[in-house]
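S.K.: Quick one, what's the 3D model for this:
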Amino acid sequence: MMADQVLPALVQRRAELAGELQKAQGHVQQLHADLASLDAVIRQFDPDYPVASIRPKYRRAETPAEHGAMSRSVLDILRRAGEPLSATEIASRVIAERALDASDKGLRRLMVKRVGMALRYQRTNGMVHEVATEGVAMAWGIAR
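M.R.: Modelled structure (predicted):
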């Protein structure tokens, strides 16, 4: 019977979600305690400081392109290509490898920008170099 297979999976998933919720609630409680401690220290320096008026500051969510993932992708693409490629060509291959929407012009511009940043960073590390080409676009190759 299908219910015999589905029910245990649903029960397991519910248990996992309940565990995540408990962990998150513990984290929220710790954040409240940390805020209360900071408020107390601020009031020690200035008892009249309006701590409630301090607006929250949100951190930007990390993207997959952070922590060297883009540089690794760029270097892998250049190694596999075996020939110099432009930043636009590399960006197109990154988009294809990550199964992103190749028709999104904004995404394409962003990827070309990130690829360019990764290439310039890797140039300072001696991993890639610029290659003279006949076309307008600058090509990049793996440093030997």
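S.K.: contacts, neighbours, all on C-alpha from now
M.R.: Noted.
S.K.: tell me the SS of residue 61?
M.R.: Of the three states, residue 61 takes coil under DSSP: H, G, I helix; E, B strand; the rest coil.
S.K.: Tell me how far residue 101 lies from residue 64.
M.R.: 16 Å (CA to CA, to the nearest Å).
S.K.: after the one helix or strand residue 35 maps to, next one along is what?
M.R.: Per DSSP states H and E: residue 35 is located in helix 2-45. Proceeding N to C from helix 2-45, the next assigned helix or strand is helix 69-81, under DSSP H and E.
S.K.: which of the residues in that following helix are buried?
M.R.: Residues of helix 69-81 classed as buried by neighbour count (16 or more other CA atoms under 10 Å): 70-71, 73-75, 77-78.
S.K.: which two from those residues end up farthest apart in space?
M.R.: The largest separation in the buried residues of helix 69-81, counting by CA to CA, is between 70 and 78 at 12.3 Å.
S.K.: what's near enough to touch residue 119?
M.R.: 71, 74, 87, 128, 140 (CA atoms under 8 Å, 6 or more residues apart in numbering).
S.K.: Wait, a helix at it?
M.R.: Yes - counting by three-state DSSP, residue 119 is located in a helix.
S.K.: Now show me the structure for the sequence below, then we'll compare the two:
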Amino acid sequence: MTDYMVEGLVKKRAELAGEIERNQDALHKLVTDLEHMDATLRIIAPDTEIEAIRPKVFKAPEDWSKRGEMARIVLSILRTARDPMTSREIAAQMVIQRGLAADQKMLKLMTKRVSTCLKTQREKGRALSSEGPGFHLLWVIKR
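M.R.: Modelled structure (predicted):
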């Protein structure tokens, strides 16, 4: 094997070991916090069966975006658009791109999220809005 390959593998192994160590520290803190919570419950409500309390696991819905992903997709759609677009048109295109369920409920939710994202991008100076048909705003990317 070549030296640069070994060097890369060693570096990656060190990163993974560091990540495991950070996760173990975080896990230790969570276990300690849970023990303190249990002790507090035993003092305040001694008749509570702590073992009967089921863990609540958080699972993000499919329609959530990773950090910054929404803004990247919205700005990308605006960059490739020939004409100004409404937030609903952008949301419809986003639903198609991401392969989400194309029903009215999803479109309404994504329109609301796109609108919020666009307002933030306008504040940052990356997007511009103008009055469109009805009460809708037309959005373009700032060039």
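S.K.: how far away is the residue positioned nearest the centre of the first structure from residue 116 of the first structure?
M.R.: With distances taken as CA atoms, centre = their mean, the first structure has residue 63 as the residue nearest its mean C-alpha position (1.5 Å). From residue 63 of the first structure across to residue 116 of the first structure, the span is 17 Å (CA to CA).
S.K.: I figured residue 129 of the first structure hits residue 138, correct?
M.R.: No - Residue 129 of the first structure lies out of contact with residue 138 (CA atoms under 8 Å); the separation is 10.3 Å.
S.K.: Which of the two has more residues huddled nearby?
M.R.: residue 129 (19 against 15; other CA atoms under 10 Å).
S.K.: ok but the more buried one is inside a strand, no?
M.R.: Yes - under three-state DSSP, residue 129 of the first structure sits within a strand.
S.K.: can you pull the contacts of it?
M.R.: Residue 129 of the first structure neighbours (CA under 8 Å, 6+ apart): 123, 140-143.
S.K.: same deal with residue 70 of the first structure?
M.R.: Residue 70 of the first structure neighbours (CA under 8 Å, 6+ apart): 64, 114-115, 118.
S.K.: go with 7 Å
M.R.: 115, 118 (CA atoms under 7 Å, 6 or more residues apart in numbering).
S.K.: Now residue 139 of the second structure: closest residue in space that isn't a chain neighbour?
M.R.: Leaving aside its chain neighbours, residue 139 of the second structure sits nearest to residue 129 (4.6 Å; criterion: CA to CA, 6 or more residues apart in numbering).
S.K.: What about that neighbour, how many residues nearby?
M.R.: Neighbours of residue 129 of the second structure using other CA under 10 Å come to 18.
S.K.: Then residue 107 of the second structure?
M.R.: Count around residue 107 of the second structure with other CA under 10 Å applied: 21.
S.K.: Mind telling me what element the counterpart of it in the first structure is part of?
M.R.: Using TM-score structural alignment as the criterion, the counterpart of residue 107 of the second structure in the first structure is residue 112. Counting by DSSP H and E, the element that carries residue 112 of the first structure is helix 105-124.
S.K.: Next: residue 94 of the first structure.
M.R.: Assigned by DSSP H and E, residue 94 of the first structure falls in helix 87-97.
S.K.: Residue 56 of the first structure versus residue 66 of the first structure, what's the distance?
M.R.: Taken as CA to CA, the span from residue 66 of the first structure to residue 56 of the first structure is 24 Å.
S.K.: Counting neighbours, go ahead and name the busier of the two.
M.R.: Each of residue 66 of the first structure and residue 56 had its neighbours counted (other CA under 10 Å), and the higher figure belongs to residue 66 (10 against 7).
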